[in-house]
Structure formats: C-alpha cells, structure tokens
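build me a model:
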Amino acid sequence: MKPKIFIDGEHGTTGLQIRALLAERGDLEIISIPAERRKETAARAEFLNAADIAILCLPDDAAKESVSLITNDTTKVIDASTAHRVAEGWAYGFAEMDRDQAKTIASAKRIANPGCWPQGPIATLRPLVTAGLLPADFPITVNGISGYSGGGRPMIEDYVAKGEDASEFLPYGLTLQHKHVPELRAYAKLSHDPIMQPAVGNFAQGMITVVPLQLGGLDHVPSGADLHAAIADHFAAIKGGVVEVAPYAHLERMPEIDPEVYNGTNRMKVYVFANDKRAQALLLAVYDNLGKGASGAAVQNMDLMLGT
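A predicted model of the protein is given here:
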C-alpha cells in the first residue's frame, strides 16, 4: 500500500508548494478533506488519524490542536509552524545540521520543520561552535533579505497589488523579538539570544542570510581559511546532503550570490569571506525560503521518515 499523506492547511502558501512538489509522486497517496467538510474539526481528526504522515501547514495554535487530535500511535507528524521547534520530543528537521540528523529524522514520529530564517545561520555557525572556533557566548547578529512569500498570503497579496511600488528593502523584526530566535539559539549552540534583523525584498521567493563576525576579541583568532575548513568538513561528512560549500575566495563581489538563484529547489549554498588583517568575517547562505526554508525541507523530511 502507498503511504497516505495528509497536508493539514494545504491551501496556504507552504501547503500549496508541498502539493505541487508531490503532484507527480506516484509512490504516495495524498488524502484531502472534501471542500464541504474543511471547517469540521471531526473531519480534520479523521484525516489526521488516517494518515501515515501528516504535514501541518498551519498557524501555531491550529498546529497544536491538530497534534492533540491524533489519537493513534502510528501517524507521524511534520509541523511547519513554529509551535514545536524547540519542544521536547520533537526532532528538528534540518537534515544537514549534524552528521546523524538525517537518521534522527528518519526514526522520529514528530518533526519540527525548520523556519526559513534560522537555517542559513545554523548551517554556518553550528560547525564553528562545535569545532571550538567560536565560543557559545559569542555575540551574534543575523541580517539578510527574503522574498515576500515568507510573510504568507497577506504579504503576498500586498506586494502583488503594489507591484513596482512595493518596497525594495523593508526591514522588520525591529522589536528584536523575531519568532525564530529560540530555534536559532538552540540549534546554533549559542548560550545567548542573537540579534536577528531581517528584511523583505520585492521578489516572491528566495533569500540570503548574513552573519558578520568581529573576531578580534577572541583568545585565538581563527583565519577565514580556518572558518571555511570547519564548515566544509562538516558538510563533506554528510552523505546525501543538499548543502554545498562554495570554495574559499577573496572577491569584492560575486554575481552568483543572488537570493533567487535556488528558487524551486531544496538546495543551499554557503560562503565564507574574511579579512584576516581586520579579524573580520562574513558567513553567507543562499537558499529558497519556500524550498529549503519550508516546503522542500518538509518533503525531504517526509522522504527520510518513509525511508525513500
């Protein structure tokens, strides 16, 4: 029998993307609530309990409710909301985070799909903290830009309506309480909350994250080559991973660092730039906020859980 997949919230931005990714998959059975029963809690419970894997593409409270509606011990869950990102008993769905993370995901019944913003910083910082090149209490700031699809349907509709008049660069998170800070702190192995200051651009999807590092205050100041080697070694040890590390280079600019270059894929590419004389470095990551940052990661985690 084909595994049954239920997308709870299939008509939202992430749900639609997942449906599109699974449209040609003949090895799965996608089950959906009939339109006339979509608002019935009993219908959600029925389909959640009938699924082999339920993918939750819902606001936090609704995602928690969906989990509570599962009364069997067989339905596995991938939650794309922020509700369970740092919750006990939930595996974090960034398969390349550690050498054995894919195995952890494959054997788990509850997966918290990562947020789009933390994945790039986690990909670049965690290997450095693990290698001892950065202390856990190092002060971290994360900047970057993402497509407006990251804001869900209201922001998409607003940007589409404004067209060329929409903001090209709109900073947000100015209260310094970004919802992704807890997972970034936890999975980058940081002992203090980082500053996260994201921005939205006038393009639909794709993103770049940037972590600037002032290294001069460290007892042992790593070179740019040291940082790059630690990150490259981390991802080289992960078989089947989709994160690529760019060669270490000293360049003023690189046209390939384009937030939209990996749109429609589950890929990520990370870069290290440094000025050793200044003891400064930049850690960049480029990926699709709806791919590796949401739907692509969910499908990758689903396949790991199914053993495909």
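
please make it C-alpha for all contacts and neighbour counts, starting now.
Fine.

so which strand or helix has Leu251?
In this structure, Leu251 sits in neither a helix nor a strand according to DSSP states H and E.

number of nearby residues for it?
Neighbourhood size, Leu251 [other C-alpha atoms under 10 Å]: 8.

with adjacent residues omitted, what lies nearest to His234?
Pro127 (6.2 Å; C-alpha to C-alpha, 6 or more residues apart in numbering).

also Pro135?
Using C-alpha to C-alpha, 6+ apart, the closest residue to Pro135 is Val129 (5.9 Å).

from what I can see the residue nearest to His234 touches His228, true?
No - with contact defined as C-alpha atoms under 8 Å, Pro127 does not count as touching His228 (9.8 Å).

ok, now which ones touch Asn72?
Counting by C-alpha atoms under 8 Å, 6 or more residues apart in numbering, Asn72 touches Asn49.

let's see this one next to it:
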Amino acid sequence: MAYKVFIDGEAGTTGLQIRQRLQDRTDLEMLSIDPARRKDADARAELLNAADAVVLCLPDDAAREAVSLISAPQVKVVDASTAHRVAEGWTYGFAEMSAGQRAAIAGATRVSNPGCYPTGFIALTRPIVEAGLLPRDWPVTVNAISGYSGGGKGLMEEFERPAPDGTNDAYRPYGLTLAHKHVPEMQRYGGFDHPPLFAPSVGRFAQGMIVEVPLQLWALPARPKIADLRAALSQAYAHETFVAVASDLETEALGKARAGAGGYVADLDPEALNGTNSMRLFVFGDDGKGQARLVALLDNLGKGASGAAVQNLNLMLGLDESAGLTR
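Got it, this is the predicted structure:
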C-alpha cells in the first residue's frame, strides 16, 4: 500500500526539494492541490485530511492554521516551519540528537523539523554537554554562514539579480538584534541554561552552510582535550548513517585531500555536501593553547531542511529511514 502524502507549500524552496526527493518513490502517493486553490481553506482542508502524512512548508502563522484544519486523527504532520519547534505536544525531528529520539519520532503524529543552524549547533554541542565537558550554564557562542536560499524567495531574488536592483554583497551578517528565531531551539535541545550568542551570516552561494562553536578549553571546569571532544562526538554518532565525525587524521589532512578521496572533503567548503542529507562534524584545536573550534558542515536545504523532513516522514510511516535520501 502506498501512503498518501500532501506537501502544503510545495511551490516554495523547501517544498520543491522535498517533492523532488519523493516523486519517484513507489511506496508513496503524492497529493497535489490545484494551484488556483492554494489559498482556498476548504480545498486545503480536504487534502490535509485525506493524506496519511502532511509536510508543511509554510510561514509560521500559515503552518499553525494548517494544523488547525486537520481533524482526521490518523494524519501525521511534519512541520518545516519554526512554529512548533519548542511547542508542547510536538516531537523535535532530529533523529540523531539522542538515543531515544528516533523512536520518539517514529511514534509521533506531530513532528517539528529542526532549523538548519540548530541542526549543526545541537549536533556539535549536545554530546559534549551530556559528557560533562561543557557546562549547561556556559556562555556559548555560535558563528555560522549559510547560502542565500535559507532566506527564502526574497533574498534569493536579491542575490541573483545584478545591482542596482539586486546586490553585489559577497558576505552579509544578520540577526544583529540577537533575537533570531532559531535561538530557543538551540538553547533547549543543545541543553543550555542560557541562550547562546548566535552570529549568523549569508554568503554569495545558493545553498550549503558551516556552523562553528569556538571554545576556550582552558576556561572550562573539565579542562577537556581535543581528543576528549572528538571522542564524545564520535561515540554519539558512531552508528549513524547521515552524521559523521572527521577523524584526527582527516582533520590534519584537511586542505590536502581531494574532494571525495576516502570520503574526505577537500576543505571547509560550505557547498561540499550539497544535495545530500549528510552532516560532517570537525574538531579543530590546539591543546597547548587550550582552544578548540567545533565545526559542522551540511546542506541547509538537505539535512538542514528538506532531507531532514523526508527522513522524519520515513520514520513516522515506518519506512526505510534512508529512502529517497543521498549520503
């Protein structure tokens, strides 16, 4: 039997990529709305309740409205918006986050897809917090750069149009008010008592991202070494398909190996994992100076959005978790 899936908001960037990952699968039947009726609440409600599973690729308010239109109790929902990431009754859709998270997603009817930046941040910090190497009350900073596709249609048009109507910016920091909507989930699921100081930016490339957490190891109570940090991460993701930790040899060789050789990336190119659902974690540092840089490399539209949504959908429907996804 093929499960019926409806993507509400399939015309957007995330929706299009999810559709692309699902369209050739024989275990799913895709439901689509007449483009002329996309804003017709009755038409949407009909499809939302006819599906076995729904993926919401909508602005926050529209996502909340879509959930309110679902009356059929069997409908499973993956919400790619920010609306429900820290909401009661919703399961956080980062399967690799902890030992029980995959089972929680599989048993849930309401799953909130993680944000792209939080995916990298939580992957880097949560295992280290749980290992007792990083205190929960530590003042953590996270620096990150994403492709402009993460800013939606408006930012994409701005970067893809030549000046003066567009922009020639090569790099643009934002979130300067320190009120970015991803911070609450970073704090909660990273395991911190206080909001991290988040410094995001956008670069002149369409998709891909790097998330970095710098640490002054000499100031941490546990005085961890680089090997301790790498060991905590390696243990956490030892049996994962889509999240991998670079070895010490790979880290040392970074910049020398050619892309794809031995599974290594050539350098920290934010576009290196584009088109995949993979995330690669690195621990750089100097024990002598007592400093470290934790780095996550991922596709903001892959493991950071569409890929993660498909992974969650697969889990919720009891299907092969990797179906439709590329490593």
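
thinking again about what came up before, what touches both of Pro127 and His228 of the first structure?
Between them, Pro127 of the first structure and His228 share no contacting residue, judged by C-alpha under 8 Å, 6+ apart.

return the set of buried residues in stretch 105-121 of the second structure.
105-106, 108-121 (16 or more other C-alpha atoms under 10 Å).

rewinding a little: quick one: secondary structure of the residue nearest to His234 of the first structure?
Three-state call for Pro127 of the first structure (DSSP: H, G, I helix; E, B strand; the rest coil): helix.

what sits against it?
Counted by C-alpha under 8 Å, 6+ apart, Pro127 of the first structure has contacts Ala230, Ile231, His234.

equivalent analysis for Val242 of the first structure, please.
With C-alpha under 8 Å, 6+ apart, Val242 of the first structure has these contacts: Glu96, Asn266, Arg267, Met268.

can you show me the strands along the second structure?
Using DSSP state E, the strands of the second structure run over 3-8, 28-31, 53-56, 76-79, 91-92, 110-112, 141-147, 171-173, 197-203, 209-216, 243-245, 279-286, 291-298.

could those strands go into JSON lines alongside distance to Thr251 of the second structure?
Formatted as JSON lines, these follow (distance: least, C-alpha to C-alpha, whole Å):
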{"stretch": "strand 3-8", "distance to Thr251 of the second structure": "39"}
{"stretch": "strand 28-31", "distance to Thr251 of the second structure": "40"}
{"stretch": "strand 53-56", "distance to Thr251 of the second structure": "37"}
{"stretch": "strand 76-79", "distance to Thr251 of the second structure": "35"}
{"stretch": "strand 91-92", "distance to Thr251 of the second structure": "30"}
{"stretch": "strand 110-112", "distance to Thr251 of the second structure": "33"}
{"stretch": "strand 141-147", "distance to Thr251 of the second structure": "19"}
{"stretch": "strand 171-173", "distance to Thr251 of the second structure": "26"}
{"stretch": "strand 197-203", "distance to Thr251 of the second structure": "24"}
{"stretch": "strand 209-216", "distance to Thr251 of the second structure": "15"}
{"stretch": "strand 243-245", "distance to Thr251 of the second structure": "10"}
{"stretch": "strand 279-286", "distance to Thr251 of the second structure": "7"}
{"stretch": "strand 291-298", "distance to Thr251 of the second structure": "11"}
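
of these, which approaches Gln101 of the second structure most closely?
Taking C-alpha to C-alpha, strand 91-92 is the member of the strands of the second structure nearest to Gln101 of the second structure, at 7.9 Å.
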